[in-house]
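S.K.: build me a model from this:
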Amino acid sequence: MKYLALIKKINCDIEEEVTVKIGDVILTGFANICPYPIEEDKSYPISISFTILDEFEIVEQQGQEKQFSRIGDTFAYEISGLLTEQGLLDANIIIEDEVFEDYSYIYGKYVKFKVDRISLEFLED
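M.R.: Reported below is the predicted structural model:
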């Protein structure tokens, strides 16, 4: 899925670390594919993917929260949202990822899961 992301911060100390804002959601991730120079306070088209180092576990949540919660000062996030009937996650931005394909039994429910890192791919216009 393609998003228009505003660059909030480029970390000069950690190569590839970028903080972006998509709508009302602020994420810190890794610009693992960036075919052109980027600048703070400018917007660029991106796609988002997740890095999961251990086994992926998605659980149904009791509430109806939609959020990205960074875990401490790490690059890991706990993500909460509605897993739609189309296999998309609505977490205040719509996320499409093949990892959701195996969870059709909880489509239509609010879920949460952890990722070790969010990867940002900067796209050509």
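S.K.: switch to C-alpha atoms for all contacts and neighbour counts from now on
M.R.: Will do.
S.K.: quick one: residues contacting the closest residue in space to I22 that isn't next to it in sequence.
M.R.: The spatial neighbour of I22 that comes closest, neighbours along the chain excluded (CA to CA, 6 or more residues apart in numbering), is A5 at 4.9 Å. When contacts are counted by CA atoms under 8 Å, 6 or more residues apart in numbering, A5 is found next to 20-23, 43-46.
S.K.: what's the neighbour count on R70?
M.R.: 18 (other CA atoms under 10 Å).
S.K.: for the comparison step, fold the sequence that follows:
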Amino acid sequence: MTTEMKILAIDDLVEECMTILVHGNVIECFVNSCPKAVAVGETHWVEITIDYSDPLQIEESTETNALPQKIGDGFGYYLNGTLEGAIFRSFIDFSDDDIHYDYPELEAKPVKIKADRINLNFIV
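M.R.: I've put the predicted structure just below:
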């Protein structure tokens, strides 16, 4: 799924590290794919995906706030949302069939997922 975001910062040391603003949320992402030069202040269309450990750390939650919660200094986040079929609805919608098939008992319930990394893929 694609979404529009604004670049807030590009790390000086790790060029794949970018801080963005998406749907009112500031998140630090790992840039998987960026086929052209970009600059702070620009807006772009991107696909945002999540990487998570195997096994996935997921649990039913009472939290209804979809704000991403950063974990330490790395790229990790706790993401709250709801599983709806192949879509994990959080601060944005993530498409992921694996979660849906592996955890059918969590369908339509609020969940908390530990994301090891949030990835950006720029759309040309």
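S.K.: picking up where we left off before, buried stuff in the helix or strand encompassing the residue nearest to I22 of the first structure?
M.R.: For A5 of the first structure, the host element (DSSP states H and E) is strand 3-10. Within strand 3-10 of the first structure, the residues that count as buried by 16 or more other CA atoms under 10 Å are 3-8, 10.
S.K.: picking up where we left off before, secondary structure, distance to I118 of the first structure and neighbour count for the contacts of A5 of the first structure - can I get that in TSV?
M.R.: Formatted as TSV, the contacts of A5 of the first structure follow (DSSP: H, G, I helix; E, B strand; the rest coil; distance: CA to CA, whole Å; neighbours: other CA atoms under 10 Å):
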residue	secondary structure	distance to I118 of the first structure	neighbour count
V20	strand	11	25
K21	strand	13	18
I22	strand	13	16
G23	coil	17	12
S43	strand	18	17
Y44	strand	17	17
P45	strand	16	15
I46	strand	12	23
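S.K.: could I get the buried residues of strand 3-10 of the first structure as a markdown table with distance to G29 of the first structure?
M.R.: Formatted as a markdown table, these follow (distance: CA to CA, whole Å):
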| residue | distance to G29 of the first structure |
| --- | --- |
| Y3 | 14 |
| L4 | 15 |
| A5 | 12 |
| L6 | 13 |
| I7 | 11 |
| K8 | 12 |
| I10 | 10 |
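S.K.: nearest to F50 of the first structure, of those residues?
M.R.: Y3 (15.1 Å; CA to CA).
S.K.: residues contacting the closest one?
M.R.: Residues in contact with Y3 of the first structure (CA under 8 Å, 6+ apart) are 22, 45-47.
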